[in-house]
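Undergrad: coordinates only, sequence not included:
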């Protein structure tokens, strides 16, 4: 893994507009694509896959929602936010666009930028990141996504909106 910097959550707002992280390259493999299909009920037992089988790009095309789900792993492994008892909740996505197909065997990485940091009255911090999934050797990105994460602490449990 790449060398990571550390940023206390209380100072994250000072880094708005800056790169949050750039991940290492990750090779997408058939096993993970298959596991994703099973986990999302995209298998013959639960869905008619005729349209997917007739896909003109072929069976090695990586599902866009798999790319989106990889944001979790990229952020878990690369986020510079540090501090005792901090936890980030998925707060949602404002915009996701799939701009280039990805195929099994290609390497991808995530480049994340801090778009906005908003401290909230309940003690939580809403962090918005702009995420670009790059494909090694390609100029155009595979995906761009604006992701919102709600960071909270475990101090007494009262600062987490339910």
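TA: In hand now; what should we look at? Everything numeric here is computed off the predicted structure, so don't read it as measured data.
Undergrad: rest of the way, CA atoms for contacts and neighbours
TA: Noted.
Undergrad: For the residue nearest in space to the middle of the chain, which residues are in contact?
TA: The residue lying closest to the centre of the chain (Cα atoms, centre = their mean) is residue 71, at 1.3 Å. By Cα atoms under 8 Å, 6 or more residues apart in numbering, the contact set of residue 71 is residue 110.
Undergrad: where does it land in three-state SS?
TA: Three-state assignment for residue 71 (DSSP: H, G, I helix; E, B strand; the rest coil): helix.
Undergrad: Against residue 145, how distant is it?
TA: Going from residue 71 to residue 145 by Cα to Cα, to the nearest Å gives 9 Å.
Undergrad: Which parts of this protein are strands?
TA: Assigned by DSSP state E, the chain shows strands spanning 7-8, 19-22, 26-27, 81-82, 86-98, 107-119, 125-135, 143-153.
Undergrad: Contacts for the fourth one next, please.
TA: Contacts of strand 81-82 from elsewhere in the structure, counted by Cα under 8 Å, 6+ apart, are 6-9, 12.
Undergrad: Let me have the residues you listed in a markdown table, adding neighbour count as columns.
TA: Formatted as a markdown table, the contacts of strand 81-82 follow (neighbours: other Cα atoms under 10 Å):
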| residue | neighbour count |
| --- | --- |
| 6 | 12 |
| 7 | 16 |
| 8 | 13 |
| 9 | 20 |
| 12 | 20 |
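Undergrad: any idea which of the strands of the chain is most buried?
TA: strand 125-135 (a mean of 23; mean count of other Cα atoms under 10 Å).
Undergrad: next, the one to line up against it:
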């Protein structure tokens, strides 16, 4: 059995189960401001906490949805290591993505991963589909949910 075949067989036993929970990350105003500058999205609901507190139902500034989503890579690093003979992991995209709850400046987030499907795509690539839930500490509803696709690329034989 090749390392890829072994990885697929092992992962198949985990379908439907939570396979990782990350550490918490604080999304503070500095992070939001830096993301706004980097992406040229400096809408006041993100970068003006005083105005956002006065003029929105959020009670202050909120993180960009894409900032929240961009933390998915950090959460994955917390949860997944390299498999035997795996040479890299590649973000393959999303099937579905929903932003459910605004993330206030100062909130703490973590990612939870539930394996939904796995398959060998080629002789070197394993495709994993995880349901990613990004939790907001102290909230019942998550910030977002997404079906995230990732490739585990293995060294050729």
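TA: All right, it came through fine. Every value quoted in this text rests on a predicted model; they were computed, and no experiment measured them.
Undergrad: still on that earlier bit, relative to residue 41 of the first structure, which of the contacts of strand 81-82 of the first structure is nearest.
TA: The nearest member of these to residue 41 of the first structure, counting by Cα to Cα, is residue 9 at 36.7 Å.
Undergrad: aligned partner of the closest one in the second structure?
TA: Aligned by TM-score structural alignment, residue 9 of the first structure pairs with residue 7 of the second structure.
Undergrad: Which residue, other than its chain neighbours, is closest to that match?
TA: Take residue 7 of the second structure and drop its neighbours on the chain: the residue closest to it by Cα to Cα, 6 or more residues apart in numbering is residue 83, 7.4 Å away.
Undergrad: do you know how far that neighbour is from residue 8 of the second structure?
TA: 11 Å.
Undergrad: how about JSON lines for the strands of the first structure, with distance to residue 64 of the first structure added?
TA: As requested, these are exported to JSON lines (distance: least, Cα to Cα, whole Å):
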{"stretch": "strand 7-8", "distance to residue 64 of the first structure": "30"}
{"stretch": "strand 19-22", "distance to residue 64 of the first structure": "20"}
{"stretch": "strand 26-27", "distance to residue 64 of the first structure": "15"}
{"stretch": "strand 81-82", "distance to residue 64 of the first structure": "27"}
{"stretch": "strand 86-98", "distance to residue 64 of the first structure": "7"}
{"stretch": "strand 107-119", "distance to residue 64 of the first structure": "13"}
{"stretch": "strand 125-135", "distance to residue 64 of the first structure": "11"}
{"stretch": "strand 143-153", "distance to residue 64 of the first structure": "8"}
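Undergrad: Nearest to residue 49 of the first structure, out of those?
TA: Distance to residue 49 of the first structure, taken as Cα to Cα, is lowest for strand 86-98 among the strands of the first structure, at 20.8 Å.
Undergrad: That closest one - contacts with which helices or strands?
TA: Contacts defined by 3 or more Cα pairs under 8 Å, 6 or more residues apart in numbering; DSSP states H and E place strand 86-98 of the first structure against strand 143-153.
Undergrad: Mean distance of the strand it packs on to its aligned residues in the second structure, please.
TA: Strand 143-153 of the first structure, aligned to the second structure and superposed, deviates on average by 0.8 Å (mean Cα distance after the TM-score superposition for the first structure).
Undergrad: gap between that strand and the chain center?
TA: 8 Å (Cα atoms, centre = their mean, to the nearest Å).
Undergrad: contacts for it?
TA: 67-68, 84-100, 123-134, 159-160.
Undergrad: according to the alignment, it goes to what range in the second structure?
TA: Taking TM-score structural alignment, strand 143-153 of the first structure hits residues 144-154 over in the second structure.
Undergrad: For the nearest residue to residue 83 of the first structure once chain neighbours are set aside, which residues are in contact?
TA: Closest residue in space to residue 83 of the first structure, ignoring its immediate chain neighbours: residue 8 at 6.0 Å, by Cα to Cα, 6+ apart. Residues near residue 8 of the first structure by Cα under 8 Å, 6+ apart: 81-83.
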